[in-house]
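Asker: Sequence and computational prediction follow.
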Amino acid sequence: MSIDKSKVAIVFMVLGSLTVLFGIVVTFAGPMIVDDQIIKVTVGFAVAGILAVSFGVVLAFVGPIIIDDQIEKNIVIDPKNEMSYTMWKDIPVPFYMSVYFFDVLNPAEVLLGEKPMVEQRGPYVYRKRCQKDNITFHPNYTVSYREYRQYYFEPSMSSGNESDVVTIPNMLVLGAAVMMENLPFPVRMLISATFKKFKEGPFLTKTVGELMWGYDSGLVDFLNKYLPGMLPTKGKFGLFSEFNNSNTGLFNIFTGKDDISKVHKVDSWNGLTKLSNWGTPQCNMINGTAGQMWPPFMTPKTTLPFYSPDACRSMELVYQRPGVMQGIPLYRYVAPKTLFANGSDYAPNEGFCPCRQSGILNVSSCRHNSPVFISHPHFYNADPVLRDFVLGLSPNEEEHGLFIDIHPATGVPLNVSIRLQLNLFMKSVSAITETGKISDVVMPMIWFEESGYIDGPILTNFHTNLVVLPAVMEYTQYIFIGLGLLTIMVAIVVHKRSKRSEKSIDLTHSSTTNLPKLNKSTRASNRDGLTSGPPSEKTSLLHHDED
């Protein structure tokens, strides 16, 4: 973003330089000035010093105000703010989604009631392209839009190809079994027969590409034909099939033009100001921003609330520590342990229940009632009991904790890493033979990381306008004050020296006027004596010659 404070800094520097230059000229010109101009020289020094100090003091108070004012003007969502508006509209920072699969190594044993053993496969990296469309500004200082997203596989960044084969639980079978467990026994038998007819088993062995973006399934076609709306997709069934070439809904957010503290905050989503998925008004609130930028002028007490359509809820990150990224100051925000805590451990989350152990969020209410849970990868920050039921998990903060590094003065994220895990609750359901003797378990299926960071010319421009120029203004004020004080000291020295000179001249003049004065006759006789000598001496010399 372009900030006009550079022009202000230049003006102050020029004025200050002229002031100091005036003091220097006066300093070197002082000795050549005649005595009756000493007072003017001293006054010149004093004025130059006072002006320089004044510029420095004014800059110290006005500089931060100018910077904040320019930040506000450039953060407002306005097409006139060309660079910042472009960054908001078409995010120029490359974002990537790295996907890791939990390959089930012992599916047959799991059906017999043994613990699942998994091996992490990946990452399979996809470049994510986001673009806002249908942008409409409204009279109440809001703007509405839809953001479309597309994913492109990046083989060079991946540890494998989309043709790699992995085995994961079959959500269509094991998820449906849990959903139908309370139906009458004959209905459950009919469901099991349907699975057999379409050759759907409890586990899927498919390629990464098929699991991600969809595969052909007779069962999916059957359900879409006779039970429309039961599945989230009308075509191929895949874990991310509904996300690619899709939008996140109609967001309406504040532009900040009337109140900068509201910029980027969500006014409504899909016409809603609150949700209906959860059990309490607090859990149904749509809080914070859309998760891309936040209001400026943050402090360590500031939190990062945002609404996530994919999680069907608002979330909030908390301050962890300060940091620096290529010279730019930042705050790191992380997920608190209470984010996915159950209602017993954290009462405000009671509305997200029915809950299981802390550390997982039940999102079945917005996922067609499928028993799906989200968590941190490898059940990081979750109840250790969850890891006891699955072999092959090893959580740690560095690899599995999510964070956002944000520039506090502008609310612009500089480095982002959002890491979440998708889990399926599995259990044995009588009459549905596909479930075998599976023990009750929250089964990890995949986890993904959406990451991106500002770099290149954008970061350079960011650093110049928000770090270098404020530093120049700060140092300039100290230079003005220092040189001003120095000039004032020079004025004092010049003044004292002029006083000494005046006293010396007065003493010399006084001693000259006190010497005895000689009259004309005295001066004449002295002159004659020097040339002729006494008369007696002349007479005696003449007589001596005659002899």
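Answerer: Looks like it arrived, so ask away. Residues are numbered from 1 along each chain as shown.
Asker: going forward, measure contacts between C-alpha atoms and count neighbours the same way
Answerer: OK.
Asker: Any chance you could list what contacts stretch 274-291?
Answerer: Contact partners of stretch 274-291, identified using Cα atoms under 8 Å, 6 or more residues apart in numbering, comprise 251, 253, 264-266, 268, 273, 304-308, 312-315, 348-353, 365-366.
Asker: which parts of that stretch are buried?
Answerer: Counting neighbours by 16 or more other Cα atoms under 10 Å, one finds that the buried residues in stretch 274-291 are 274-275, 277-278, 280, 282-291.
Asker: and what of stretch 147-162?
Answerer: Neighbour-count burial for stretch 147-162, with 16+ other Cα under 10 Å as criterion, is recorded at Glu147, Tyr148, Arg149, Tyr151, Phe153, Glu154, Ser158, Asn161, Glu162.
Asker: try this one next to it:
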Amino acid sequence: MSKKEELPPTYECATASTTNNRKPSDSATTIECGAVIMDDVQKEPQKFMEPVYKFVGIKKQPSTKELGTLILLGTMLLLFMISVTGFFVMWFTQYYDNSYVSKLILANNSAAAKYWVDPPVDTYLKVHIFNYTNIDRYLSGEDAKIKVEDLGPYTYQEHSTKTNVKFNANNTVTYNDHHSYIFLPDKSVGDRFQNVIVPNIPLLSASVSVDKMSFFQKFTASHAINALNLDAFLEVPIDDFIWGYSDKLINVLRNFMPELRPKFGMLMNRNGTSPDTLQIHTGVDDVQKLGVISQFNGMDQLNFWRDDECNRIDGSDGSQFPPYLMEERKPLHVFTQALCRKLPLHFEEEVTILKEIDVWRYRTPMNVFANPDDNPENACYCDASSVKCLPSGIFNGTQCYQAPIYPSFPHFFSGDPVLFEEFEGIEPNAEKHRTFADIHPRLAFPVDGASRIQINIAVHKGQILERKLKQMPDGLMLPVLWIEITSGELSEELRTLLYHSTFSANVIQIILKYGTLLTCVTSFALIVLGFYYLGQMRQEKLQADSKDKSELEELNKD
């Protein structure tokens, strides 16, 4: 070549050897390594930001204002994404409420489990006895109707604990209830040692059992019982009738059935440890199953009733309800050991208790004990051996008690009038005799309420009682007593929990819900304004560049 071509400079990292041996005539230009590295580092952020610049329409190195606006936009975008997530969680999920309910999970050795085993709040057991004031005159034909007198309440402080507690690997816990009682004279009406005239429950029960025996057994048993010369009604102190008294018939029967307890009392089995074993979900694996019964006496389904639906036991034990059912005020179910069945509770209204705590009031529906003609869901509770079902207002508990026991609401409330047309003194009253529960809507456990049930025994004359009860219709339901279990005095600790779960939690929830909503709107608006501002600056810069270019072209023409 006649003319030497100019070659682009070659950059090398200078080392000690290259620096010492370099000649001034070398065509390669050698620079320091540090300079190359620094130059690359300066170019990296630019390469990283190039997609951002391209997205917002910046083709050249941004100005300081544009860069500041971009940083603000990035911050607002991050805030917007966080606030949208928070908005979705607070408005469309139960995460916030579940965070409170999770404190109630019955994990082994947790504070919640300790309170559940030995609750700090006692309940009140109120007992009403029906005193048959004219039964002799009625049986002799002198009076046309039976006169009963509702005596009570005889009030006891009930302390309930859990015994034989075992936490299982499948996130359930097994236990037995234990109850102890202290009589409270200041909350009672009348003398608990007063004598009353009541149905002879052991004799009325034996009448049914004897008639189911073979001919020879029936002949032997009926003669043995008749030899005792027992009356169908007896006079006994109220306290003995509730908690236990010695009975001649039971003493005889124990010779054949030694497993029988030496005394009989209407609530005797309630005092002490219950023979029934319950297993409930702890909520550890799923808080929505908290408190739901999984087994009763080792069975995951009963075998008392006609179909699987009535034999289901997956209700609550009454101390805690599944939180998800509270979301839409859905019906709740309580498995009642005394009835061997579930009872529904339906939302009725919002009420305020303790002057400041808002709760949801649930009640048992009026048709819970209705005849299947009025409530088809009760068809499976009818006695399979019976031609027709019972009148509305009474429940067949014979399978559960192995005795002619028929529970109802107190004073046959909501029942067919045929149930009490033979009586004077039966006065159904919704306010006094209906069951209700006031449930905290967030924590899903009862804060107040009253569980009310009446025990009745059916008259079965048979071979033993035919002559003794000649005047009385066969199958007549005799009211025996009714009980009411109400909430006791709440501890200061529980009041504080309820207060914070109602007020503090609500305030925080409102702040988070509307705070995330406001943050979403504000950050979105700032993002829009930021892009608008960038566009305006870019437009002004383009106009300025265009003006400069025009002026330069004019000068070149001159």
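Answerer: Everything's here; your move. Keep in mind the model is a prediction, meaning the values are calculated, not measured.
Asker: and the nearest residue to Val359 of the second structure once chain neighbours are set aside, what does it touch?
Answerer: Once flanking residues are discounted, Val359 of the second structure sits nearest to His440: 4.9 Å by Cα to Cα, 6 or more residues apart in numbering. If you count contacts by Cα under 8 Å, 6+ apart, His440 of the second structure has them with Asp358, Val359, Trp360, Pro446, Val447.
Asker: what residue of the first structure takes the place of His440 of the second structure?
Answerer: Using TM-score structural alignment, the equivalent of His440 of the second structure in the first structure is His407.
Asker: What of Asn269 of the second structure?
Answerer: Using TM-score structural alignment as the criterion, Asn269 of the second structure maps onto Glu242 of the first structure.
Asker: element containing that match?
Answerer: No secondary structure element spans Glu242 of the first structure, as it lies outside all helices and strands (assigned by DSSP states H and E).
Asker: Distance of it relative to Thr248 of the first structure?
Answerer: 10 Å (Cα to Cα, to the nearest Å).
Asker: and what of Ser268 of the first structure?
Answerer: Taking Cα to Cα as the measure, Ser268 of the first structure falls 13 Å from Thr248 of the first structure.
Asker: Gly279 of the first structure too?
Answerer: Between Gly279 of the first structure and Thr248 of the first structure the distance, using Cα to Cα, works out to 23 Å.
Asker: how near is the match of His440 of the second structure to Lys225 of the first structure?
Answerer: His407 of the first structure sits 51 Å away from Lys225 of the first structure, taking Cα to Cα as the criterion.
Asker: And Ser536 of the first structure, by the same measure?
Answerer: If you go by Cα to Cα, the gap between Ser536 of the first structure and Lys225 of the first structure works out to 162 Å.
Asker: His544 of the first structure: how many residues sit nearby?
Answerer: For His544 of the first structure, the count of nearby residues is 8 (other Cα atoms under 10 Å).
Asker: Now check the first structure for the residue matching Pro185 of the second structure.
Answerer: That one, Pro185 of the second structure, aligns with Pro155 by TM-score structural alignment.
Asker: what ranges do the helices span in the stretch 101-250 of the first structure?
Answerer: Counting by DSSP state H, counting those that start in this stretch, the stretch 101-250 of the first structure has these helices, from start to end: 107-111, 176-179, 185-197, 208-213, 218-226.
Asker: To Ser439 of the first structure, which of the ones you listed lies closest?
Answerer: Between Ser439 of the first structure and the helices of the stretch 101-250 of the first structure, the shortest gap by Cα to Cα is with helix 107-111, which sits at 7.8 Å.
Asker: Give me the mean distance between that closest one and the second structure.
Answerer: Compared with the second structure after fitting, helix 107-111 of the first structure has a mean deviation of 1.8 Å; criterion: mean Cα distance after the TM-score superposition for the first structure.
Asker: contacting residues around that helix?
Answerer: Contacts to helix 107-111 of the first structure, defined as Cα under 8 Å, 6+ apart, come from residues Lys115, Pro116, Phe203, Thr435, Gly436, Lys437, Ile438, Ser439.
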